[in-house]
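J.: pasting a predicted model and its sequence here:
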Amino acid sequence: MNDPIYTFLLTVNDETTRVTVRPADTLLYVLREKLGLTGSKPGCLNGDCGACTVLVDGVPMKSCLMLAIEAEQKKITTIEGLQDTPIQRAFVEQFAFQCGYCTSGFIMNCHALVQTKPNATEAEIKKWLESNICRCTGYEEISEAVHSVLGNLERDT
C-alpha cells in the first residue's frame, strides 16, 4: 500500500518552496533531507534534547515532534536563517559550546527568549534553558551568553 503524498508551500527562512511529503514526515526530516538545511540536528528524536529546535512563527518548536504538514502557512526559521544575530555572537564570545552538536538548538531557543522576553529574569532564563540538553558543557556559559545579550548583568536569585 502506498502512502498518500501531499504537496504544499513551505516557508523556511523567508523563502517559500513547494515540498512533497508523506503524512508521517517530520519537519526535521523535511528540513534536512528535502531542503538540505542540516543545522537542526537529530538528537533523541523524541523531543527531549532540543537539538532540532527551530522557530515556528517565532516560537521555539522541536522539529522532530512536528509533522511537516503542520508547518503549512507558518513561518519557519532555522539556524541557517539567522544572520549574525546578537545571540550567535554572544555564544562565540562566551564560549557557550563545546562539541557544537546541540548549539544550533540552544541558539534558536535563546534567540526566541531574547526576542520575546528582553527583561528576562534569571528564573525565566533557567526555565527556557531546561528545554535543551547539552552533554558536553555546563549551562553557565550559555546563560552568560543570554545575559550578555539581554544586558541583564544584575541577576535575581
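T.: Right, received. Where do you want to start? Numbers count the residues shown, from 1 in each chain.

J.: every contact and neighbour count from this point should use C-alpha atoms.
T.: Fine.

J.: ranges for the helices of the protein?
T.: Here the chain has its helices, by DSSP state H, at 27-29, 86-93, 103-116, 122-129, 140-150.

J.: number of nearby residues for residue 98?
T.: If you count neighbours by other Cα atoms under 10 Å, residue 98 ends up with 13.

J.: err, residue 44, not the other one
T.: 12.

J.: from residue 55, how far out is it?
T.: Counting by Cα to Cα, to the nearest Å, the gap from residue 44 to residue 55 is 18 Å.

J.: for residue 128, same thing?
T.: 14 Å.

J.: more neighbours, the two?
T.: Between residue 128 and residue 55, counting by other Cα under 10 Å, residue 55 is the more crowded of the two (24 against 17).

J.: leaving out chain neighbours, which residue sits closest to the more buried one?
T.: Leaving aside its sequence neighbours, residue 55 sits nearest to residue 77 (Cα to Cα, 6 or more residues apart in numbering; 5.0 Å).

J.: equivalent analysis for residue 142, please.
T.: Spatially, and ignoring its direct neighbours in sequence, residue 142 is nearest to residue 96 (4.7 Å; Cα to Cα, 6+ apart).

J.: pretty sure the one you found sits against residue 141.
T.: Yes - the criterion here is Cα atoms under 8 Å, and residue 96 meets it with residue 141 at 4.6 Å.

J.: pasting the second one now:
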Amino acid sequence: MTTFRLNVNGRQHSVDADSDTPLLYVLRDDLKLNGAKFGCGLGQCGACTVLLDKEAVMSCLVPVATIGTREVRTVESLANGALQRAFVDEQAAQCGYCIAGMMVRAQALLERGGTPSAAEIRRHMAVNLCRCGTHMRIMRAIERALHEGRSA
C-alpha cells in the first residue's frame, strides 16, 4: 500500500491504495463518490467516465498511481449546474446508470469551446453506451447546453 494525494473535485484527499488500483475503486470505495459507476470494468461502456485535467477518461482503466497532481472531476462536481439542468429539461435520463458518464463526457466537450456540429457531438459521445435508448434526449441536452452557452 502507498499513500496517494489526489485533487478530486477541488479538494485534496489522501488515500492508501495499491498503485495498480483503478481510480474508479478509489473514488467509490475510499472517497465515497459513487457517481461514477462500475459498468464493464474494461473501458467499453463509459459508465465510469471522469475528467482528468479536462479530458474524459474511463476511471476503471486509470491506475491511481498515474494520477499525480492532475485534477480529477467527477459528476458530483457538476451537481446543480447548467449541464445537469439541460439533462433534466430534456428528460435525458431513464434508468440513470449511464447518465453520470454521459454528463462528464459532455462536460469535456463543452469545456473545449466552439460550436460542434451534431455529427461531432455524436462522435464525441459514441464512446459512452446507453442501453435504455435515450441517446436522442442526451444529444438534445448537450445541444441545449451548447446553444444556451451553458457549462458547469
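T.: Everything's here; your move. A quick note: this is a predicted structure, and the numbers were derived from the prediction, not measured.

J.: got a TM-score for the pair?
T.: TM-score of the superposed chains, computed with TM-score structural alignment, normalised by the length of structure 2, equals 0.93; 148 aligned residues with a Cα RMSD of 1.2 Å.

J.: out of the helices of structure 1, which is closest to residue 60 of structure 1?
T.: Smallest distance to residue 60 of structure 1 across those (Cα to Cα): 5.7 Å, for helix 103-116.

J.: of residue 96 and residue 141 of structure 1, who's got more company?
T.: Legend: neighbour count by other Cα under 10 Å for residue 96 of structure 1 and residue 141, higher for residue 96 (23 against 18).

J.: which residues touch the more buried one?
T.: Contact analysis of residue 96 of structure 1 by Cα atoms under 8 Å, 6 or more residues apart in numbering lists 90, 139, 140, 141, 142, 145.

J.: what's the farthest-apart pair in those?
T.: Longest span within the contacts of residue 96 of structure 1, Cα to Cα: 90 and 139, 13.8 Å.

J.: show me where structure 2 has its strands.
T.: Remark: strands assigned in structure 2 by DSSP state E are 2-8, 11-17, 49-52, 55-58, 71-73.

J.: for the residue nearest the centre of structure 2, give me its contacts.
T.: The centroid of structure 2 falls nearest to residue 104 when counting by Cα atoms, centre = their mean (2.9 Å). Taking Cα under 8 Å, 6+ apart as the contact definition, residue 104 of structure 2 lies against 49, 50, 51, 56, 74, 75.

J.: by neighbours, which of the residues you listed wins?
T.: residue 49 (33 neighbours).

J.: what does it align to in structure 1?
T.: Counting by TM-score structural alignment, residue 49 of structure 2 corresponds to residue 53 in structure 1.

J.: ok, that match - contacts?
T.: With contact taken as Cα under 8 Å, 6+ apart, residue 53 of structure 1 is in contact with 40, 60, 61, 62, 63, 78, 104, 105, 106, 108, 109.

J.: could you redo the last one with a cut-off of 7 Å?
T.: By Cα atoms under 7 Å, 6 or more residues apart in numbering, the contact set of residue 53 of structure 1 is 40, 60, 61, 62, 63, 105, 108, 109.

J.: so how far is residue 6 of structure 1 from it?
T.: For residue 53 of structure 1, the distance to residue 6 of structure 1 equals 24 Å [Cα to Cα].

J.: for residue 18 of structure 1, same thing?
T.: Distance of residue 18 of structure 1 to residue 6 of structure 1, computed by Cα to Cα: 10 Å.

J.: quick one: what's aligned to residue 88 of structure 1 in structure 2?
T.: Using TM-score structural alignment, the partner of residue 88 of structure 1 in structure 2 is residue 84.

J.: how deep is that match tucked in, by neighbour count?
T.: For residue 84 of structure 2, the count of nearby residues is 24 (other Cα under 10 Å).
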